[in-house]
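> this one's structure only:
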């Protein structure tokens, strides 16, 4: 078969429609409501057209509404790098398939960190595009205002090849001259995340990129605004079938949807107003030629058993989403790179660029982290 991706195999998260196969979205009752797809999702079709071969659909956190990868219905994919550790979510199966060497690349979705988090915890690369740069047609939505089609990959070269196929427009390769390391992001993290960011900063400096530190002071506010707006959109999409079908739901997702259903018009309106302010203030860091550097997760993968404790699970969730919300709220592109030392547990670092700088970020990953 001819094409830019000839000979490549890939997997797709079970939010992506594949003609003739059910789309379960991590829930035992969703596929019956969604209906059997008659055509592939846009991203699946694009990779196939370029010569790649789809070999599997992969697990997801239920309805893509979670960041641990723990699924009470279909089981939890095993993290190949951290025995009994969570794989991360919601693109849990895609990250595990790549980390285990089953495929070199897999499609995932990223709303609030759903490719970046499992990539960090499983030790693979991830790419979240500029919001809207890759069509989401044929992908089960969670919150369209934040949803993106993302990639998880074993290496930066294959990630860049697939990104070129998926991006609808030929984006320029932006040259980066400066990186801003967010001190307040590091304050949320364990020492292993600090060390990972320092290693990535050194790699960037070796490319001639000047690294400086700044405190933003807006991460928790951004996380809260996204929590409200994402919840409102998730409830807006899922309300119909939830009320019609009364499906089985895992406890964590049920609670999130119940909270979302109680959001008031005032809360949503305030969050929308706050998001406008946050986008202006946070986006000011991303001047042309500048990227923002921050951890992808606050630590390596916690044990699945540890997150059975609701307080510990909630603390890990809030710390993690405070790190991923910067790019999500802005709709900015991100590349997450593995940054652990040999023999250590995986942990990733995010490189966030200005809107449309996707190819520049992918180029840095290929140069500095291959």
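Here it is on my side, so go on. If you're wondering where the values come from, they're calculated on a predicted model, not measured in any experiment. Residues are numbered from 1 along each chain as shown.
> use CA for all of it now, contacts and neighbours both
Will do.
> can you list contacts of the helix or strand where residue 197 lies?
According to DSSP states H and E, residue 197 maps onto helix 191-206. Helix 191-206 has contacts (Cα atoms under 8 Å, 6 or more residues apart in numbering) with 186, 210-211, 293-295, 297-300, 339-340, 347-349, 368-369.
> give the buried residues for the following helix or strand past it.
Following helix 191-206 in sequence order, the next helix or strand is strand 210-214 (DSSP H and E). Applying a neighbour-count criterion of 16 or more other Cα atoms under 10 Å, one finds 210, 211 buried in strand 210-214.
> okay, one more to line up with it:
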């Protein structure tokens, strides 16, 4: 851990909870280093303490040290050229992530209870920190909350839904009150339809790809605004001091100081429209659920760099909250393939306390579901373009196979004969039936019910459900693939049935011949 000595404390509300603060927060008498020794060398000690730190101290918190951040806030891996890389307690072989890596490590290693910015050992502590920092007016509402899952973002992950989406959905279902049934959306399509000024930043794309194009454009606007604001504040210092920076940070700083602000007004218009669109989606009681990271972190001290594909996904997830100014909280969800995973919750701008309380209410139930999910022997995620019928066919003729596999996003448990058991499919059908009673145009429900029926070999009814989905969304990729797959399956089954019928008729004919032969023999010998 990157740790600096020095502490101040007062008895009070937070009961002398210990914390550390990032070195971008000013503390009277100390220099805020901003993750770079040249910055620290060229700046004076602070004449006052940052308001956030002061508020915590007033409530009885103890500041036991300061943590070093990624240089100038531009890092994303947690590596720092000058101070090294703190060890990730959850997974020592990989980087801790940035730019608050020191603070995250201090909390994860249980050296402190909380850290600025905004990291805590559990939601109870985070809620207490929120009570100290947030004004009473920011408490939000206590109405029934609704989780809104960004399905298209989760589809970009190589992690089974059973360890992400299902954990949260199942946790909410176990709660006796306080949450409405979850909602599922394509956030990329929503952005495309509700942020009109974003079109000038979108790359040309097909109708099917416009959601991904909108997400990429949103992250482009966020990065351009970051460069503009960094340049406005720090260009003179960079040009005068010429600081020594890490390679990737140096590249980002150079992009910022060379930024031209010809289009700056359009950037701020997009930000305003996106904040309004997200507020309209979530209202006062909605919480958007999306992945925190785009994949597995880099190995510690690796020479490998983040791929452009990884960065595009990562910044797309980050930009949803960062560009809108909405509040975001991240909750760990255990591990997958020996890598830590987490999920993020986003609430409307100004709804910080509402979000903290919602997470506090569901946290225990989430922890129970994480334990259950960890006991599932999950296979790798199957590519959505693979012909599921071939995978099913392969499984049906393997004896003594008890391992689970995926159909779409559903786990299926096989019995010892390789045949399907009756796991969650009846319940899935019932849930979808209920959803369709409420909304006859619920495409997601038709897709899920169709998948459930296909999984128990009810191909004809499954095909009907997928065709219902296509009637509502003619270009739905999942439904188109399913229709093609099921038509192929049904035609193959019809062909097999004809062959089987022919074989049965032939066998019956042979049996008749044998009977006639026996009868003639009996007549010949006078037995009849």
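Thanks, I have it. None of these values were measured; they are calculated from a predicted model.
> after superposition, how close is the helix holding residue 197 of structure 1 to structure 2?
Helix 191-206 of structure 1, aligned to structure 2 and superposed, deviates on average by 3.0 Å (mean Cα distance after the TM-score superposition for structure 1).
> for whatever residue of structure 1 lines up with residue 110 of structure 2, which non-adjacent residue is spatially closest?
Under the alignment (TM-score structural alignment), residue 110 of structure 2 pairs with residue 101 of structure 1. Spatial nearest neighbour of residue 101 of structure 1, excluding adjacent residues (Cα to Cα, 6 or more residues apart in numbering): residue 154 at 7.9 Å.
> corresponding residue for the one you found in structure 2?
In structure 2, the residue paired with residue 154 of structure 1 is residue 121, using TM-score structural alignment.
> do residue 252 of structure 1 as well
Alignment note: residue 252 of structure 1 maps to residue 248 in structure 2; criterion TM-score structural alignment.
> is the nearest residue to its match once chain neighbours are set aside within a helix or a strand, and which one?
Nearest residue to residue 248 of structure 2 in three dimensions, chain neighbours excluded: residue 75, at 7.7 Å (Cα to Cα, 6+ apart). Assigned by DSSP H and E, residue 75 of structure 2 falls within no helix or strand.
> what does residue 75 of structure 2 align to in structure 1?
By TM-score structural alignment, residue 75 of structure 2 lines up with residue 66.
> show me the contacts for its match.
So residue 66 of structure 1 contacts 89, 90, 252, 253 (Cα under 8 Å, 6+ apart).
> nearest to residue 39 of structure 1 among those?
residue 90 (23.5 Å; Cα to Cα).
> can you tell me the closest non-neighbouring residue to the counterpart of residue 366 of structure 1 in structure 2?
Correspondence of residue 366 of structure 1 to structure 2, assessed by TM-score structural alignment: residue 360. With Cα to Cα, 6+ apart as the criterion, residue 360 of structure 2 has its nearest non-adjacent residue at 5.5 Å, and that residue is residue 123.
> these two touch, right, that neighbour and residue 362?
No. Residue 123 of structure 2 sits out of contact with residue 362 when judged by Cα atoms under 8 Å, with a separation of 9.9 Å.
> for these two, indicate the residue with more neighbours.
Using other Cα atoms under 10 Å as the criterion, residue 123 of structure 2 and residue 362 rank with residue 123 on top: 22 against 18.
> residues in contact with the more buried one?
Residues in contact with residue 123 of structure 2 (Cα under 8 Å, 6+ apart) are 356, 359, 360, 363.
> so the first one is in which element?
This points to residue 356 of structure 2. Element membership for residue 356 of structure 2, per DSSP H and E: helix 352-374.
> could you pull out the buried residues of that helix?
Result for helix 352-374 of structure 2 [16+ other Cα under 10 Å]: buried residues 352-363, 365-367, 369-370, 373.
> what lies in contact with that helix?
Under Cα under 8 Å, 6+ apart, the answer for helix 352-374 of structure 2 is 123-124, 126-127, 130-131, 134, 138-142, 145, 162-163, 167-168, 170-172, 174-175, 287, 327-329, 333-335, 345-347.
> hang on, the earlier thing: any chance of the contacts of residue 123 of structure 2 in TSV with distance to residue 314 of structure 2 as columns?
Converted to TSV, the contacts of residue 123 of structure 2 look like this (distance: Cα to Cα, whole Å):
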residue	distance to residue 314 of structure 2
356	23
359	23
360	26
363	25
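> what remains of those once you look at structure 1?
On the basis of both residues aligned by TM-score structural alignment, their matches' Cα atoms under 8 Å, what survives of those in structure 1 is 356, 359, 360, 363.
> hmm, back to that, separation between the match of residue 366 of structure 1 and residue 55 of structure 2?
For residue 360 of structure 2, the distance to residue 55 of structure 2 equals 22 Å [Cα to Cα, to the nearest Å].
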